[in-house]
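In: no sequence on hand, only this structure:
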């Protein structure tokens, strides 16, 4: 007859065996990136995926001692592609929201920036309240916190949503929209270009969401936690600040 201790030990070994069988090997991690949202993620002249998100992901992978590969993915399909197993994590300036947390898990936030309206300088637009913008056509990238904000706060407005931020920018230059709504840092980066010289930030900064995090599948809680720990480590050892300074003259870290 087995003793209670032997029975308990057998049960523990059985549970351990199951857990071990289900544990995933994260020595290789595939990372999804939109690669069309400079300066956070973009394709450079050598056709390589670059940007702040990418550098942060590489630093995280170094802490995890993981071999990471990057996969370009259109924004509208980036969460479905994660869930389908095309990659294991998203490092692509994805804002942490309650709606997204219903379908994916997030690491701790690794940056936070406000959103802002941009309009042509010739419009002399200053007030961005719904009353002041009544009758205006507004634009934003689809499936973003900016598009959700416009839909919630500017109901009934003529609104155009686009697959990429580049397309939003092109339409404001062409005069097909009166104002666009975008992450302020992304917008400011575009204003420095020849096309962006047409326009300016108008109105106040508008904070939305709970910062930007890396997204993973709901079941991959071990990867989520490992990424969060690595983000804290690169901040503590100064790596994060060096990457931040490469792209911005101010800190975008979210405490």
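Out: Nice, I can see it. Keep in mind the model is a prediction, meaning the values are calculated, not measured.
In: going by C-alpha atoms from here, please, whenever you check contacts or count neighbours.
Out: OK.
In: where do the helices of the stretch 51-200 of the chain begin and end?
Out: In the stretch 51-200 of the chain, the segments counted as helices under DSSP state H, counting those that start in this stretch are 52-64, 78-83, 145-153, 165-173, 184-191.
In: for those, could you give me JSON lines that also reports distance to residue 42?
Out: Listed next are those as JSON lines, based on distance: least, CA to CA, whole Å:
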{"stretch": "helix 52-64", "distance to residue 42": "9"}
{"stretch": "helix 78-83", "distance to residue 42": "15"}
{"stretch": "helix 145-153", "distance to residue 42": "19"}
{"stretch": "helix 165-173", "distance to residue 42": "11"}
{"stretch": "helix 184-191", "distance to residue 42": "12"}
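In: redo those helices as CSV? Include mean neighbour count and distance to residue 46.
Out: Below are the helices of the stretch 51-200 of the chain laid out as CSV (neighbours: other CA atoms under 10 Å; distance: least, CA to CA, whole Å):
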stretch, mean neighbour count, distance to residue 46
helix 52-64, 21, 15
helix 78-83, 18, 23
helix 145-153, 16, 30
helix 165-173, 19, 19
helix 184-191, 18, 20
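In: check it against this one:
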């Protein structure tokens, strides 16, 4: 056990934080171990499978990234706000930011280059006339995941003509859309392709078939589909970015085509 006087000297000198932040090395190995936090029910990006193992296209992308460095990346799950807190207490070296609004400077965080690019889409009933512009949505209701960058975009561009209904999970909005409680759901194409198009709701045989319409020229803050690291962990940031910036990030939906990408059996509907 560390003597009390040594503990106090380390704390006052700011060395304790440095020790806590230091990477973990596997026993008898030269491979660094990094703990990455993620949300557990954000399919297809991050989720837990039936065996409670981390899965998702961003989990796969980060795992492949870590192999190239090389380092061993392990994943732990929690609520988004808790992940931010665990960064401050040095329980994590990083966490996955999908599309939740975040202000990195306020939390002393730095974000890597994007793992993939998000393409927003408006999901609607195939049997109804497509609505493609804000004017088309006058006196209608659009659903979106609460606190997401897409939520902020709707508030800015559509709230003057349409009602905005928010959900903790986008899957909840799918239910309301098929029940005609809302007129459209604002998501991204990777979510639609995996969680809707890949189900009975994406087939022409379904009376409640859903289709998506791309929303172009959407300017979102550059804080989505990235890894968040501590602001002073520049070595780890540069290590990740050196590989990520070698080529343009793929569309997130294209990552679904990866042969190593498993298919979630059912979306998790609770936080």
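Out: Noted; the coordinates are in hand. Just so we're clear, the structure is a prediction, and the values are computed from it rather than from any experiment.
In: picking up where we left off before, for residue 209 of the first structure, which of the helices of the stretch 51-200 of the first structure is the nearest?
Out: Across these, residue 209 of the first structure has its closest neighbour in helix 145-153 (7.5 Å, CA to CA).
In: circling back to that earlier point, of the helices of the stretch 51-200 of the first structure, which is nearest residue 90 of the first structure?
Out: Closest approach to residue 90 of the first structure among those is made by helix 78-83 (7.4 Å; CA to CA).
In: by how much does the closest one deviate from the second structure on average?
Out: Superposed on the second structure, helix 78-83 of the first structure shows a mean distance of 4.0 Å to its aligned residues (mean CA distance after the TM-score superposition for the first structure).
In: and that helix, what does it pack against?
Out: With contacts taken as 3 or more CA pairs under 8 Å, 6 or more residues apart in numbering; DSSP states H and E, helix 78-83 of the first structure sits against strand 28-33, strand 89-95.
In: so where is the shortest one in the second structure?
Out: Meaning strand 28-33 of the first structure. Alignment of strand 28-33 of the first structure against the second structure: residues 33-38, by TM-score structural alignment.
In: now the matching stretch: how far from the chain's centre is it?
Out: Taking the mean of its C-alpha atoms, stretch 33-38 of the second structure sits 14 Å from the chain's own mean (CA atoms, centre = their mean, to the nearest Å).
In: mean shift between it and the first structure?
Out: Looks like 1.5 Å for stretch 33-38 of the second structure (mean CA distance after the TM-score superposition for the first structure).
In: list of residues touching that stretch?
Out: Contacts to stretch 33-38 of the second structure, defined as CA atoms under 8 Å, 6 or more residues apart in numbering, come from residues 23-26, 46, 71-80, 83, 91-97.
In: what do you get for stretch 6-26 of the first structure?
Out: Contacts of stretch 6-26 of the first structure (CA under 8 Å, 6+ apart): 66, 223.
In: again with stretch 131-149 of the first structure
Out: Stretch 131-149 of the first structure has contacts (CA under 8 Å, 6+ apart) with 75-76, 95, 115, 127, 157-165, 168, 176-183, 208-209.
In: so which of those residues are in strands?
Out: Here DSSP state E is the test, and these give 95, 115, 158-162, 179-183 as lying in strands.
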